[in-house]
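J.: What follows is a predicted protein model with its sequence.
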Amino acid sequence: MQYLAQALFVAIVGAAVWLFSRKIGNIRRVILMGKDETIETDRNKRMSNLVLLALGQKKMFKNPLVAIMHFVLYVGFIIINIEVLEIVLDGILGTHRLFAPMLGSFYSFLINAFEILAFAVLVFCIVFLVRRNVLKLRRFMSNDLNGWPRSDANYILITEIVLMSLFLLMNATEGVLIANNVSPYAEHAVGPFVISQHISPLLSGLSNTALAGIERTAWWLHIIGILAFLNYLPYSKHLHILFAFPNAWFARPESYGKMHNMPEIQKEVALAMGQDISTNPVLSQLPDAPPNQFGAKDIFDLGWKNLLDAYSCTECGRCSAACPANSTGKVLSPRAIMMKTRDRAEAVSKVLAANNGQWVDDGKSLLHDYITVEELRACTTCNACVEECPVSISPLDIILKQRRYLILDESNSPGEWNAMFGNIENNFAPWKFNPEEREAWVNG
């Protein structure tokens, strides 16, 4: 019976790891379909972003109370799952609390630390559920989150509550079994458990057989729940738990709000003005023929970092809450831009999966089918969304690339914009004044 349980455990873990790896592999393939781009940052800056932004959640501390709760939730859940290593080894080897003899009294300290964190995670998940569903904070009630996104957030919080409850129930039941001197629990007396000892009296009237059954059931449900959670992540906004780290590592080093010129246009302008481009290492390497397309129509035209941004989005809505266009009732929502980019990436992933990794045109594109012209035109390029994002995402970069496609490839821009473009081209300023008279206003 013991060997059958071990074989079943190995099969479940193996299937979970395989399914997770396959899905992550598909996401990686889609991200790498984005255009190649080099992000040059020194290693110290990268490490600083990794520690302060991804792990330390620096930007969230603009609201200290919420930041502390989220930090405990995040770090607590990660640390608690260190015990998953022991559970996996126990399941494979058929042992019970494998690390207890090795770590001695330090093991009891660790388990109690995990219990405190588990209880904090449980409480804060309830608080976050209340904020979303009872207090109904404005940024959680946005139409961006209608349907699955709103349910997704609740499902994750409920799952974490269940997992933490199972962890505490498992320890509470074991505490009673240890007190009853039942093997193998009594062989490694790791109690008393700082939190679950308060649950143990509720179980003291049960038989040892029933207690052992509850402990084993909680143990199995806990690990199966964690494996299910692992495979749910790639389909959820909570993928940012993993992707926040590479996204912070590859964060752009430029100052916020810096817009990137298009080298192809720079070259044409330089040649038109009679400049020598041979000394420019970027422009001189460009082909003489003009590019087939400017800007971005679909995800293939975005950079791989844009797609990594989309999969790293937490859907927290801080970007949209800070957006002046969104605040004044415009249709633009930076959060929706990222969600729609990810939706399009997922649609592309399904096409690739259905065609053995080969792209077959599905007749859709990110621009027009997912993101509308009205959304793009509403952006003021103020960069508030980038400033607010806790994981270094830039909705603005995607907006700019799509607006460039609209204007340069589709000639799709309002008359007011066209007038401004003409003035800049002819007068070197947005206004229709002769550049030679630019300083005339100072006279008198």
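T.: Done, it's in.
J.: Going by C-alpha atoms from here, please, whenever you check contacts or count neighbours.
T.: OK.
J.: who touches stretch 357-366?
T.: Counting by C-alpha atoms under 8 Å, 6 or more residues apart in numbering, the neighbours of stretch 357-366 from elsewhere in the structure are Lys297, Asp298, Ile299, Lys340, Thr341, Arg344, Val348, Val351, Leu352.
J.: Next one for the comparison:
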Amino acid sequence: MEYIPNILFAIILVLGVGYFARNVKKLIRNIKLGREVDASDNKSQRWKNMARIALGQSKMVKRPIAGIMHVIVYIGFVIINIEVLEIIIDGLLGTHRIGLKVLPESIYGFLIGAFEVLAVLVLLAVVVFWLRRNVVKLKRFLSSEMKGWPKNDGNIILYFEVVLMCLFLVMNATDTSFQELGSGNIISQFIAPWFQGMSESSLHLIERSAWWLHIVGILVFLNYLYFSKHLHILLAFPNTYFGSVEVKGKFNNLEAVTNEVKLMMDPNADPFAAPVEGEGDEMPAKFGASDVMDLNQIQLLNAYTCTECGRCTSACPANLTGKKLSPRKIMMDTRDRLEEVGKNIDANNGEFKDDGKQLLGDYISNEELWACTTCNACVEECPVSINPLSIILEMRRYLVMEQSAAPMELNNMMTNIENNGAPWPYNQMDRLNWAKEE
């Protein structure tokens, strides 16, 4: 009987971590459905980007109110959860506040005191976030793609944070031995009087209940991440590392097409000569992307990392002028389709069974793709280095090179380039006529 709580704790911990590991494995499987891409270049720059953007939150604070609040929640969440290590050790060994046995009382008190202050700051930040979403109703949270689950998800995670922080403070406030130390109870000392007059056994019951609910809540939160936009808490780090280090606006040319164009422009080239092995002359099986499997693994990682914050859409000139395009929706649609494909594979013993759907058409329309001005505003705005433009361009490439489905204006321009060597509908001999005096 003495060890039943420890055994129960171990079972809950194994189940919680095990289910999380299972979902992580599924996540990696889904991302690997994409094309492999070489991201081994510029390693030092990539590490700097990860440290500056993911760890340092440098792009978040460009919008001060949301940025500062996010930094508070981020720091609070990370640092307060250091205490989870103590909870896990206590739960497995049956000890109580083992930190007091391995650390000097002053240091332990300083740490717990800091955790309590951060918990209050997190609560204040969460309240601000909730008000911005549900009372102020910022425009970027009211888009059509933010109805239903995306809207509820944003609120659910805020409620999670409130409950976890309150449980932490109540746990400390009702721990009589901790309160008697008079060290570290910076906030909980003001909560303790709420429980004044209760018996020692009642206080112990509340403290133990808060302790159990806190650790179980953290495990539930951990496993909720896979189904939530808050997966970026974990994926922001690899995503910023693998993010593009190329100058914005650089187009990803297909080497095979480039070589063919060079061949056409070289008067001395033999069009019937066999291609030289290793020169990239092999044509891809498919130009561009019509479904998630045609995208590369970094683009699929981008989709899972999307925070749904809407900064990209709020900066998109096409969206601001009333066009249908929303870069946030592009990422959400890509993730939703990837999840659908993953469930298809799970249901068919590891094989994908054609479901008659694809990303292009069933999720993202041609109208959305052609509304994009390729200005890179969405790429610049994203706080975690997501690149919606790269997906848009790959799908445009498919429309042009596989389906010849470009808008009329673009087809006219390409016809002019083919016939006249320029985008304008004038013969090469007439190009300078504008300069002649009438």
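T.: Structure's in. What do you need? Just so you know, these numbers come straight off a predicted model, no measurement behind them.
J.: care to give me the TM-score?
T.: Counting by TM-score structural alignment, normalised by the length of structure 2, the TM-score of this superposition works out to 0.94. Behind it: 432 aligned residues with a C-alpha RMSD of 2.0 Å.
J.: Can you report how many residues lie near the aligned partner of Leu203 of structure 2 in structure 1?
T.: Structural correspondence for Leu203 of structure 2 with respect to structure 1 (TM-score structural alignment): Leu211. For Leu211 of structure 1, the neighbour count with other C-alpha atoms under 10 Å is 21.
J.: Which elements pack onto the helix or strand hosting Leu211 of structure 1?
T.: Leu211 of structure 1 is part of helix 208-232, with elements assigned from DSSP states H and E. If you count contacts as 3 or more C-alpha pairs under 8 Å, 6 or more residues apart in numbering; DSSP states H and E, helix 208-232 of structure 1 packs onto helix 2-31, helix 148-179.
J.: With structure 2 overlaid, report how far it is off on average.
T.: The superposed helix 208-232 of structure 1 is, by mean C-alpha distance after the TM-score superposition for structure 1, a mean 0.2 Å from where its aligned residues fall in structure 2.
J.: Pull out the buried positions in that helix.
T.: Neighbour-count burial for helix 208-232 of structure 1, counted by 16 or more other C-alpha atoms under 10 Å, picks out 208, 211-212, 214-215, 218-227, 229-232.
J.: again, but for stretch 82-96 of structure 2
T.: For stretch 82-96 of structure 2, the buried set under the neighbour-count rule, 16+ other C-alpha under 10 Å, comprises Glu83, Glu86, Ile87, Ile88, Asp90, Gly91, Leu92, Leu93, Gly94.
J.: okay, those residues in JSON lines with distance to Glu409 of structure 2 next?
T.: As requested, these are arranged in JSON lines below (distance: C-alpha to C-alpha, whole Å):
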{"residue": "Glu83", "distance to Glu409 of structure 2": "61"}
{"residue": "Glu86", "distance to Glu409 of structure 2": "65"}
{"residue": "Ile87", "distance to Glu409 of structure 2": "64"}
{"residue": "Ile88", "distance to Glu409 of structure 2": "63"}
{"residue": "Asp90", "distance to Glu409 of structure 2": "69"}
{"residue": "Gly91", "distance to Glu409 of structure 2": "67"}
{"residue": "Leu92", "distance to Glu409 of structure 2": "68"}
{"residue": "Leu93", "distance to Glu409 of structure 2": "72"}
{"residue": "Gly94", "distance to Glu409 of structure 2": "73"}
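J.: Looking for the alignment partner of Ala321 of structure 1 in structure 2.
T.: Using TM-score structural alignment, Ala321 of structure 1 pairs with Ser314 in structure 2.
J.: How about Glu425 of structure 1?
T.: With TM-score structural alignment as the matching criterion, the partner of Glu425 of structure 1 in structure 2 is Glu418.
J.: mind checking which helix or strand that match is in?
T.: In this structure, Glu418 of structure 2 is located in helix 408-420 according to DSSP H and E.
J.: which parts of that helix are buried?
T.: So, applying 16+ other C-alpha under 10 Å, buried residues of helix 408-420 of structure 2: Met414, Thr415, Asn416, Asn420.
J.: just stretch 246-266 of structure 1 next, same as before
T.: Applying a neighbour-count criterion of 16+ other C-alpha under 10 Å, the buried positions in stretch 246-266 of structure 1 are Pro246, Asn247, Ala248, Trp249, Phe250, Ala251, Arg252, Glu264.
J.: against structure 2, where does it fall?
T.: Using TM-score structural alignment, the residues of structure 2 aligned to stretch 246-266 of structure 1 are 238-258.
J.: contacts for the matching stretch?
T.: Defining contact as C-alpha under 8 Å, 6+ apart, one finds that stretch 238-258 of structure 2 is touched by 39, 42, 45-47, 49-50, 53-54, 280-284, 298, 301-302, 305, 374-376, 384-386.
J.: Let's see that with 6 Å instead.
T.: In this structure, residues lying in contact with stretch 238-258 of structure 2 by C-alpha atoms under 6 Å, 6 or more residues apart in numbering are Arg46, Met50, Gly280, Asp281, Met283, Val384, Ser385.
J.: Look up how far Tyr398 of structure 2 lies from the third one.
T.: Counting by C-alpha to C-alpha, to the nearest Å, the gap from Gly280 of structure 2 to Tyr398 of structure 2 is 20 Å.
J.: And these two? Which one has more around it.
T.: In this view Gly280 of structure 2 and Tyr398 are compared by other C-alpha under 10 Å, and Tyr398 has more residues nearby, 20 against 15.
J.: How are the helices of the stretch 301-438 of structure 2 distributed by residue range?
T.: For the stretch 301-438 of structure 2, helices defined by DSSP state H, counting those that start in this stretch occupy the ranges 311-315, 317-320, 327-347, 359-362, 366-371, 377-381, 388-401, 408-420.
J.: quick one, which of those is nearest to Trp434 of structure 2?
T.: The closest approach between Trp434 of structure 2 and any of the helices of the stretch 301-438 of structure 2, judged by C-alpha to C-alpha, belongs to helix 408-420 at 16.7 Å.
J.: average offset between that closest one and structure 1?
T.: Mean deviation for helix 408-420 of structure 2: 1.5 Å (mean C-alpha distance after the TM-score superposition for structure 1).
J.: That helix versus helix 388-401: what angle between them?
T.: Between the direction of helix 408-420 of structure 2 and that of helix 388-401, the angle (axes from the mean of the first three to the mean of the last three C-alpha atoms, to 10 degrees) works out to 60 degrees.
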